[in-house]
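> Any chance you could fold what I've pasted below:
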Amino acid sequence: MDRTVMKWLILAIAVPAMCIIVSSFILSYYEVGFVSWEGDALFYILNIVAMLIGCAAEEIGWRGFLLPNLQKKYTPFTSSVIVGILWGVWHLNFTGGLFGFVLYTITIIEMSILMSWLYNKTAGNLVLMTVWHFTFNATSHMFLWDRFTLQLFAIESIVFGILCLFLFVAERNSSFFKSSAGSIQV
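The predicted model follows:
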């Protein structure tokens, strides 16, 4: 594996894992107790296989099909927001009611922005998108099991939002945010 791919692989693992771990520590600070993800070996194996298959299937749809087609018409940023909205709605996570759904969807939109940036930087590497998605799900199971509350969704939206702000500052003059020839900026 060449160094460039390794750099992006490390990023695809480190960023979502770091965001989940930071969110977990903040929850603990606010005394939202840690609940361990417990089961026997078969439980873990089946969950990991299901997560991997689910993440790969979703990424084929979100970033393998939808994102590239949207980017033909819109900027990568706008396209990633559209994908994020659809992805958030797809999960229909109403933990915490309507406000919880909105906060969860905001986090998914932010994650979609970060993933779309990585997708474009790696010439559409779906393996890296699956690794990111899987890392997010697996670390959520390890660190946030049974802690899905409005507090968590608020914290995650802030944590992922801060990363999106860093991305905006770093890439504000790039084609990620600006329309290219033939695209429509929304």
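> Could you use CA atoms for every contact and neighbour count after this?
Fine.
> Quick check, central residue of this protein?
Most central in the chain under C-alpha atoms, centre = their mean is Met111, positioned 3.3 Å from the mean C-alpha point.
> List the residues that contact that one.
Gly84, Phe160 (C-alpha atoms under 8 Å, 6 or more residues apart in numbering).
> can you check Leu118 too?
Trp8.
> mind listing the helices for this structure?
For the chain, helices defined by DSSP state H occupy the ranges 3-29, 41-61, 67-71, 76-91, 97-121, 126-144, 150-171.
> Switch those helices over to a markdown table; also include distance to Lys178.
Below are these laid out as a markdown table (distance: least, C-alpha to C-alpha, whole Å):
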| stretch | distance to Lys178 |
| --- | --- |
| helix 3-29 | 23 |
| helix 41-61 | 24 |
| helix 67-71 | 11 |
| helix 76-91 | 8 |
| helix 97-121 | 13 |
| helix 126-144 | 23 |
| helix 150-171 | 10 |
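> how about the ones you listed, which one is nearest Ser179?
helix 76-91 (8.4 Å; C-alpha to C-alpha).
> got the angle between that closest one and helix 97-121?
140 degrees (axes from the mean of the first three to the mean of the last three C-alpha atoms, to 10 degrees).
> Packing partners of helix 76-91?
Applying 3 or more C-alpha pairs under 8 Å, 6 or more residues apart in numbering; DSSP states H and E, one finds that helix 76-91 contacts helix 67-71, helix 97-121.
> which of those helices sits most buried?
helix 97-121 (a mean of 21; mean count of other C-alpha atoms under 10 Å).
> roughly how far is that one from the heart of the chain?
Distance of helix 97-121 from the chain centroid (C-alpha atoms, centre = their mean, to the nearest Å) equals 6 Å.
> Could you do stretch 96-108 as well?
With C-alpha atoms, centre = their mean, you get 14 Å for stretch 96-108.
> So what touches that stretch?
84-85, 87-89, 92-95, 149-150, 153-154, 156-157, 160-161.
> For burial, what's the neighbour tally of the closest residue to Leu114 other than its chain neighbours?
Excluding its sequence neighbours, the residue lying closest to Leu114 (C-alpha to C-alpha, 6 or more residues apart in numbering) is Cys164, at 6.7 Å. Cys164: 17 surrounding residues under other C-alpha atoms under 10 Å.
> Now show me the structure for the sequence below, then we'll compare the two:
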Amino acid sequence: MSFFVLAYVLSWTAWAPYVLSENGLGILHFKFPMVGGTSQLAGVLPGAFVGPILSALLVTAAADGRPGLRVWGGRLVKWRVNWRWYVAVVVGVPAALFFTAIPLSDDHIGSLPTEALVAYVPALIMQMFTTGLSEEPGWRDFALPRMQRRFGPVVGSSILGLLWAVWHFPLFFSDWGGPAVDWLTFVEFTAVCIAFSLVMTWVFNRTRESLPVAILLHTSVNNFFSIAFSGLFPTLTDRDTTHVFLISASIVASVLLIMTRGRLGYRPVDRQPTETIATV
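Below you'll find the predicted structure:
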């Protein structure tokens, strides 16, 4: 609980100027500077970094000391996994989102401009070192192993997905949330986070707790929507991206729950803080 409270307080405090500025509610009469064509790098990213990752570092150090920090940091650099996982994520995520979007677009499929093709991989790498690195050392590296041990993989992942969604809520009152936000926006986004958390749990467990693969999975979704989606599906709106994400994540999560009988690759074992969780 300490981790979640601290992550919320730190991030929401850092985001307050952005949400209250003219990039958000307009209470404060200034705008955040545009960096790389967006105000979010200056307004959102600092709050993302001081929240989950700093909270995970502080709580781990206080609760588990150096042995816990070694385990936490070890997952963060655990990139030596079977190369098929990287290919599956890089290819599978865009493919799943693409084929989910086709029926919603009435088969009106556009083509990607050259600049989007050129920018796709560099943008993905940037997403990994911004969005992915700021969030996943907290949500997946710190919180998920503890949530699984306490509640099991399905309930633990679902609770984590709910808390992950709520952490984002203040941003919906800024440019980050887009022009049309209502109560259904929050409901759909929460459902997306819960379904996607189940998918991420399976990948995290099956790769023996590799955070780089989890980060790549997370940012591959963001990158597809930000770089490729509008060019491929010009008739779909920003709200449709949520529907596409929700449908695809729900289908994959349902298949994984059935195939693994709710285990999601997790095998609970008694262990000390310096050990890693065994996976199937």
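> After superposition, what is the TM-score?
Put the two chains on top of each other and the TM-score (TM-score structural alignment, normalised by the length of structure 1) is 0.76; 177 aligned residues with a C-alpha RMSD of 3.6 Å.
> counterpart of the residue nearest to the centre of structure 1 in structure 2?
Counting by TM-score structural alignment, Met111 of structure 1 corresponds to Phe196 in structure 2.
> isn't Trp139 of structure 2 right up against Leu163?
No - counting by C-alpha atoms under 8 Å, Trp139 of structure 2 stays clear of Leu163, with 9.3 Å between them.
> of the two, who's got more company?
The residue with more neighbours, out of Trp139 of structure 2 and Leu163, is Trp139; 22 against 17, by other C-alpha under 10 Å.
> which position in structure 2 aligns with Leu70 of structure 1?
When structure 2 is aligned by TM-score structural alignment, Leu70 of structure 1 is paired with Met147.
> leaving aside the residues next to it on the chain, what's closest to its match?
The shortest distance from Met147 of structure 2 to any non-neighbouring residue, by C-alpha to C-alpha, 6+ apart, is to Gly156 (4.7 Å).
> give the contact list for that neighbour.
Leu144, Met147, Gln148, Arg150.
> Now the last one: closest residue in space that isn't a chain neighbour?
If I follow you right, that is Arg150 of structure 2. Spatial nearest neighbour of Arg150 of structure 2, chain neighbours left out: Gly156 (7.3 Å); criterion: C-alpha to C-alpha, 6+ apart.
> Also the third one?
Distance criterion C-alpha to C-alpha, 6+ apart; nearest residue to Gln148 of structure 2, sequence neighbours excluded, is Gly156 at 5.1 Å.
> any idea how far Arg146 of structure 2 is from that neighbour?
In this view, Gly156 of structure 2 and Arg146 of structure 2 are 8 Å apart by C-alpha to C-alpha, to the nearest Å.
> same question, Pro153 of structure 2
Distance from Pro153 of structure 2 to Arg146 of structure 2, counting by C-alpha to C-alpha: 10 Å.
> Over to Glu209 of structure 2?
Distance from Glu209 of structure 2 to Arg146 of structure 2, by C-alpha to C-alpha: 12 Å.
> Val91 of structure 2 now?
30 Å.
> Nearest residue to Ser158 of structure 2 in space, please, no chain neighbours.
Excluding the flanking residues, the one nearest Ser158 of structure 2 by C-alpha to C-alpha, 6+ apart is Ile194, at 5.1 Å.
> Confirm for me that Thr149 of structure 1 is in contact with Ile155.
No - Thr149 of structure 1 is beyond contact range of Ile155, at 9.9 Å (criterion: C-alpha under 8 Å).
> who's more crowded, these two?
Counted by other C-alpha under 10 Å, Thr149 of structure 1 and Ile155 do not tie: Ile155 has more neighbours, with 21 against 17.
> So what does that one match up with in structure 2?
Here Ile155 of structure 1 is matched to Val244 in structure 2, going by TM-score structural alignment.
> ok so, going back, go through the contacts of Gly156 of structure 2 and flag the ones preserved in structure 1.
Retained in structure 1: Leu144, Met147, Gln148, out of those (criterion both residues aligned by TM-score structural alignment, their matches' C-alpha atoms under 8 Å).
> from the residues you listed, which is closest to Ser11 of structure 2?
Among the kept ones among the contacts of Gly156 of structure 2, and counting by C-alpha to C-alpha, the member closest to Ser11 of structure 2 is Leu144, at 19.2 Å.
> you'd agree that closest one is up against Leu160?
Yes - using C-alpha under 8 Å, Leu144 of structure 2 is in contact with Leu160, at 7.2 Å.
> follow-up on the earlier one: where's the match of Leu70 of structure 1 relative to Pro153 of structure 2, distance?
8 Å.
> what sits in contact with each of the two?
In contact with both Met147 of structure 2 and Pro153: no residue, using C-alpha under 8 Å, 6+ apart.
> number of nearby residues for the aligned partner of Ser105 of structure 2 in structure 1?
Applying TM-score structural alignment, one finds that Ser105 of structure 2 aligns to Ser28 in structure 1. Ser28 of structure 1 has 12 neighbouring residues, counting by other C-alpha under 10 Å.
> gap between Ser28 of structure 1 and Gly100 of structure 1?
For Ser28 of structure 1 relative to Gly100 of structure 1 (C-alpha to C-alpha), the value is 19 Å.
> And for Ser157 of structure 1?
Separation of Ser157 of structure 1 from Gly100 of structure 1 (C-alpha to C-alpha): 11 Å.
> still on that earlier bit, which one of the helices and strands packed on helix 76-91 of structure 1 lies nearest to Met142 of structure 1?
Closest among these, using C-alpha to C-alpha: helix 97-121, at 18.4 Å.
> Now that closest one on structure 2. Mean distance?
With mean C-alpha distance after the TM-score superposition for structure 1, helix 97-121 of structure 1 departs from structure 2 by a mean of 1.0 Å once superposed.
> Kindly calculate the angle that that helix makes with helix 150-171.
With the same axes, to 10 degrees applied, the angle from helix 97-121 of structure 1 to helix 150-171 works out at 30 degrees.
> tilt between helix 97-121 of structure 1 and helix 3-29?
Going by the same axes, to 10 degrees, helix 97-121 of structure 1 makes 160 degrees with helix 3-29.
> I appreciate the help and will end here.
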